[in-house]
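# Give the three-dimensional model of this entry:
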Amino acid sequence: MEKIYHIGTVGKPWGEAEKTQWLSEQQLKRSFFDEVLPAITALKNDFDVEQYGELPYQAVCGKTYPLFAVKSRNWQSDKPTILVSGGVHGYETSGVHGALRFLQTKAQAYSNKVNVLVLPCISPWGYETINRWNPKAIDPNRSFDANGKATEAQQVRQYLAGLSTHFALHIDLHETTDSDNSEFRPAKAARDGTVNKNWNIPDGYYTVDDAEHPCPALQKAIIDSVAKVTHIAEADEDGKLIGEPMQQPGVINYAKASLGLCASVTDAPLVSTTEVYPDSPSATPEQCIQAQVAAVVGALDYLLAQKG
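Below is the predicted model of the structure:
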């Protein structure tokens, strides 16, 4: 079903006037500085917390957002290094809070075996405005290649390159929400001058493998771990999830590097993008956070079993 967005002309990509109108409609709805930053700061007792950049959005909302990485201590070059990223899409709440919960509850137990690096909230303006895009109407999760236009993504790329570290595993924490159909996909079609056809939003958790470097066994390990916490999404009547063929229960594939996705930002041979459904009548916000943690734990246990 096509939904016409209220900004722009059908079939014509947005210019600066339309982007300015869109930005003028965005409102701060919650606080990164109250809800996320204190949790990051509290981790300094047990982890190394580094500021890797900032987003100078004073002209947009009167704020400059600091960007933080959280690292396990006793970083050793002979241990595998793993990356957990959250809040690439700031509106995807359990991605941010799942990354933080993993640090608060599980990360230390693994830090004697792996170097843990977590980027808990890559898009804090998106977190505050409950938004998929940054203020320039750019999706950070299509900007992790060398030509990407979102500063949120490029600052991550620069920070990771400066670490000179090879990664064994990268888990990128996301959600699929009802607002994908009601707001974000219609807005994207309007911005790009294309036609939007809504997906069926899957009820439940699923994961996205890399079509260019698939690791089905990793995805199965993640699904099995998450299934202990919340329900796994089932295919629609066409055997698909969000328009993509299901590869195995709860798993679809995307070509991550070709799309500039965050999960392509490292050289890790093991990657997965998690997708939780927070609007499900069968899942609470707490379950969504726990599902993200379970996904990371399932992936780590798989990695360590392979190393063992």
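
# all contacts plus neighbour counts: C-alpha atoms, from now on.
Fine.

# all helices for the chain, in order.
Remark: helices of the chain, listed N- to C-terminal, are 16-24, 32-35, 37-42, 58-61, 93-105, 107-110, 124-129, 151-163, 179, 185-192, 216-226, 256-259, 285-307; assignment by DSSP state H.

# Let's have the ones you listed in CSV, adding distance to P202 and mean neighbour count.
Rendered in CSV, the data for those read as follows (distance: least, CA to CA, whole Å; neighbours: other CA atoms under 10 Å):
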stretch, distance to P202, mean neighbour count
helix 16-24, 28, 14
helix 32-35, 28, 14
helix 37-42, 31, 15
helix 58-61, 34, 11
helix 93-105, 16, 24
helix 107-110, 29, 17
helix 124-129, 23, 25
helix 151-163, 27, 17
helix 179, 13, 15
helix 185-192, 15, 22
helix 216-226, 15, 22
helix 256-259, 20, 18
helix 285-307, 14, 21
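
# Another sequence for comparison is provided below:
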Amino acid sequence: MQNYSIGTAGKPWGEKEKAQWYEQQSVKRSVKEEVFTKLQNIIPEGFRLQQYGALPYDEARYPLYAVVPTSFDSSKPSALVTGGVHGYETSGVQGALKFIETKLSNYAASVNIFVVPCVSPWAYETINRWNPLAIDPNRSFYPDSPAPESQQLMQFVTSLKTDLSLHIDLHETTDTDNSEFRPALAARDGTDHDNWNIPDGFYTVANTPNPQLAFQQAVIEAVKGVTHIAPPDESGKIIGADVVSEGVICYDKKSLFLCGGMTDANFVTTTEVYPDSDNATPENCNDAQVAAVCAALDFII
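A predicted model of the protein is given here:
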């Protein structure tokens, strides 16, 4: 049983422990400067910025934004790009912003694209996996979700009134998964955990009931030109899951209430970039996310 700075080993947290955890959090970077201000200046022609909500912790400080087409064409497929569900996973947010700035307009004629670059702005500022309620938004995509990040994103997607062909959700796997976030999870839930080997490289997470491996492999092949693909560990797995194709594992996204499971899109993938690699830079990680989004869009086109 690992010890954590909050709570008693083996005993789930109550409100007191969750409040303790919240009191330890602090703003480490500015979501306004790094995301919102940047976003205002990079919207290409044919798209507009839509505020679809705000987080109740501080509605003025944490608006929720999507980039949407100014006109919708029902004859074209529709795609959703999400980033920053886990706010600490920087390239999920910055990669989405770079895609908006550099590539989005290239696809406007072929696809109705909706981009939500920062689902969890409080977590972006505080570099957290959880929200202030000690809830993981990426395990909270279900009706009456207690996570406002998840709840408001689901409401936004419902409001689009369109069947999505593609959903790509941009994430990272970091060394802090083992050093902080998984120990915190075990402490919160009063359970134990085993550390897994953090994969050195990029991989994707397909949807178990409908993995679409040719689609996943198209994403992997595109990213190979930007960064290295994560190899399996000595057990032939990546983060404890079987490798079903080069750089590809599967999770049942709906049963785990993941962001990638909130739609019925036929093509779904979660990207995972490794920013702590000796061979990675922030720009390289952002470029890997952009390459993944472009490859996913190219596949459905």
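
# returning to what we had before: of the helices of the first structure, which is nearest I242 of the first structure?
Closest to I242 of the first structure of the helices of the first structure is helix 185-192 (CA to CA; 11.7 Å).

# Read off where that closest one ends up in the second structure.
Residues 182-189 of the second structure are matched to helix 185-192 of the first structure when aligned by TM-score structural alignment.

# what's next to the matching stretch, contact-wise?
Contacts of stretch 182-189 of the second structure from elsewhere in the structure, counted by CA atoms under 8 Å, 6 or more residues apart in numbering, are 2-4, 6-13, 18, 192-193, 195.

# now stretch 117-129 of the second structure
Outside stretch 117-129 of the second structure, the residues that touch it by CA under 8 Å, 6+ apart are 25-31, 35, 62-66, 81-90, 92-94, 96-97, 130-132, 136, 149-150, 153, 181.

# Now restrict the residues you listed to buried residues only.
Under a neighbour-count criterion of 16 or more other CA atoms under 10 Å, the subset of these counted as buried comprises 31, 35, 62-66, 81-90, 92-94, 96-97, 130-132, 136, 149-150, 153, 181.

# My guess is I238 of the second structure contacts P199. True?
Yes: if you go by CA atoms under 8 Å, I238 of the second structure and P199 touch, sitting 6.5 Å apart.

# Quickly list what's touching both of the two.
Counting by CA under 8 Å, 6+ apart, the residues touching both I238 of the second structure and P199 are P231, P232.

# ok, now which residue in the first structure is the farthest from the centroid?
For the first structure, the largest distance from the centre (CA atoms, centre = their mean) belongs to T9, which lies 30.4 Å off.

# and the gap between that residue and T194 of the first structure?
For T9 of the first structure, the distance to T194 of the first structure equals 10 Å [CA to CA, to the nearest Å].

# Give me the neighbour count for N112 of the second structure.
The number of residues packed around N112 of the second structure, counting by other CA atoms under 10 Å, is 23.

# Contact partners for the residue farthest from the centre of the first structure?
T9 of the first structure neighbours (CA under 8 Å, 6+ apart): A190, G193.

# what's the residue lying closest to Y22 of the second structure once chain neighbours are set aside in contact with, if anything?
If you skip the residues right next to it in sequence, Y22 of the second structure has P132 as its closest partner in space, 6.0 Å away by CA to CA, 6 or more residues apart in numbering. The neighbourhood of P132 of the second structure, defined by CA under 8 Å, 6+ apart, consists of Y22, Y57, W122, A123.

# try K228 of the first structure
Taking CA under 8 Å, 6+ apart as the contact definition, K228 of the first structure lies against nothing.

# if I line the two up, what does it land on in the second structure?
Taking TM-score structural alignment, the alignment pairs K228 of the first structure with G225 from the second structure.

# what about that match, distance to W196 of the second structure?
As it turns out, when the distance is counted by CA to CA, G225 of the second structure lies 27 Å from W196 of the second structure.

# returning to what we had before: from the contacts of stretch 182-189 of the second structure, list the buried ones, please.
Neighbour counting by 16+ other CA under 10 Å classes G7, A9, G10, W13, K18 among the contacts of stretch 182-189 of the second structure as buried.

# Would you mind putting the residues you listed into JSON lines with distance to D264 of the second structure alongside?
Formatted as JSON lines, these follow (distance: CA to CA, whole Å):
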{"residue": "G7", "distance to D264 of the second structure": "39"}
{"residue": "A9", "distance to D264 of the second structure": "39"}
{"residue": "G10", "distance to D264 of the second structure": "37"}
{"residue": "W13", "distance to D264 of the second structure": "34"}
{"residue": "K18", "distance to D264 of the second structure": "34"}
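
# from the residues you listed, which single one is nearest A292 of the second structure?
Using CA to CA, K18 is the member of those that sits closest to A292 of the second structure, with 36.1 Å.

# List the contacts of the closest residue to the closest one other than its chain neighbours.
Spatial nearest neighbour of K18 of the second structure, chain neighbours left out: A134 (6.3 Å); criterion: CA to CA, 6+ apart. Neighbour list for A134 of the second structure: K18, W21, Y22 [criterion: CA under 8 Å, 6+ apart].

# Pull up the gap between the alignment partner in the second structure of Q108 of the first structure and T176 of the second structure, please.
When the second structure is aligned by TM-score structural alignment, the residue opposite Q108 of the first structure is S105. S105 of the second structure sits 35 Å away from T176 of the second structure, going by CA to CA.

# Now do the same for L270 of the first structure: its match in the second structure.
Residue pairing (TM-score structural alignment): L270 of the first structure is matched to F267 of the second structure.

# go on, Q76 of the first structure?
Alignment note: Q76 of the first structure maps to D73 in the second structure; criterion TM-score structural alignment.

# And its match, how close does it get to A109 of the second structure?
According to CA to CA, D73 of the second structure stands 9 Å off from A109 of the second structure.
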